[in-house]
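> With the sequence up front, the predicted model follows.
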Amino acid sequence: MTQTFVINLARDALFMVLLLAGPAMLAALLIGLIISILQATTQIQDQMLNLVPKIVGVFVVILVLGSWLLNSAVTYTTNLYSQIPNVIR
């Protein structure tokens, strides 16, 4: 196992984490920004007003993109397991 192999493996793992978590985190960020602007303009400072739409938004994103996210994770895991003989050499 060479250093290049380990670096590529770590890079692919970090990319997969970003790919899987990115859409839900982006949705939570955008919803939080919109709710914060709404709270600033109306001067309503209720924390539940910020939390519930984020949860619902993340849930909707996971429902919409769930099959694609699962397919990406399964493909990555399959490729990772297929590289085991290269590691054991």
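Received, thanks. Numbers count the residues shown, from 1 in each chain.
> contacts and neighbour counts: CA atoms only from here.
Noted.
> Can you mark which positions in stretch 16-24 are buried?
Neighbour counts using 16 or more other Cα atoms under 10 Å place 16, 20, 23-24 of stretch 16-24 among the buried residues.
> Second structure follows, compare the two:
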Amino acid sequence: MSPEVFLDVFQQALKLIVIIVAFIIVPSLLVGLLVAVFQAATSINEQTLSFLPRLLVTLAVIGLGGHFIVGLLMDFTIEMYNRIPQVVG
């Protein structure tokens, strides 16, 4: 395996990881920010108030976007299997 092929595979894998993680985490971060602003405005310091909305949004994003995530992972896996001849020979 040449270094160029390895770096290309590594770059694609990192890009895929960033897309999947951002797809799940960004909505949770936005909801956490909104809840934090609400807590600061109302002086409510309840820990569960910030945890539960983020958990529900994360589960909803995984549930609604799971098909998209699995599709990305399947495309990457199929591409890796198609690259086997290039890596071996």
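Thanks, I have the structure now. Keep in mind it's a predicted model, so treat the numbers as computed, not measured.
> TM-score of the superposed pair?
A TM-score of 0.93 describes the superposed chains when it is computed by TM-score structural alignment, normalised by the length of structure 1; 89 aligned residues with a Cα RMSD of 0.9 Å.
> one step back: could you dump the buried residues of stretch 16-24 of structure 1 to JSON lines with secondary structure and distance to residue 41 of structure 1?
As requested, the buried residues of stretch 16-24 of structure 1 are arranged in JSON lines below (DSSP: H, G, I helix; E, B strand; the rest coil; distance: Cα to Cα, whole Å):
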{"residue": "16", "secondary structure": "helix", "distance to residue 41 of structure 1": "38"}
{"residue": "20", "secondary structure": "helix", "distance to residue 41 of structure 1": "34"}
{"residue": "23", "secondary structure": "helix", "distance to residue 41 of structure 1": "27"}
{"residue": "24", "secondary structure": "helix", "distance to residue 41 of structure 1": "26"}
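> which one among those gets closest to residue 75 of structure 1?
Distance to residue 75 of structure 1 across these (Cα to Cα) is lowest for residue 16, with 10.4 Å.
> related to what we said a few turns ago, just the buried residues of stretch 16-24 of structure 1 now: which is nearest residue 66 of structure 1?
residue 20 (9.5 Å).
> measure that closest one to residue 65 of structure 1 for me?
Counting by Cα to Cα, to the nearest Å, the gap from residue 20 of structure 1 to residue 65 of structure 1 is 10 Å.
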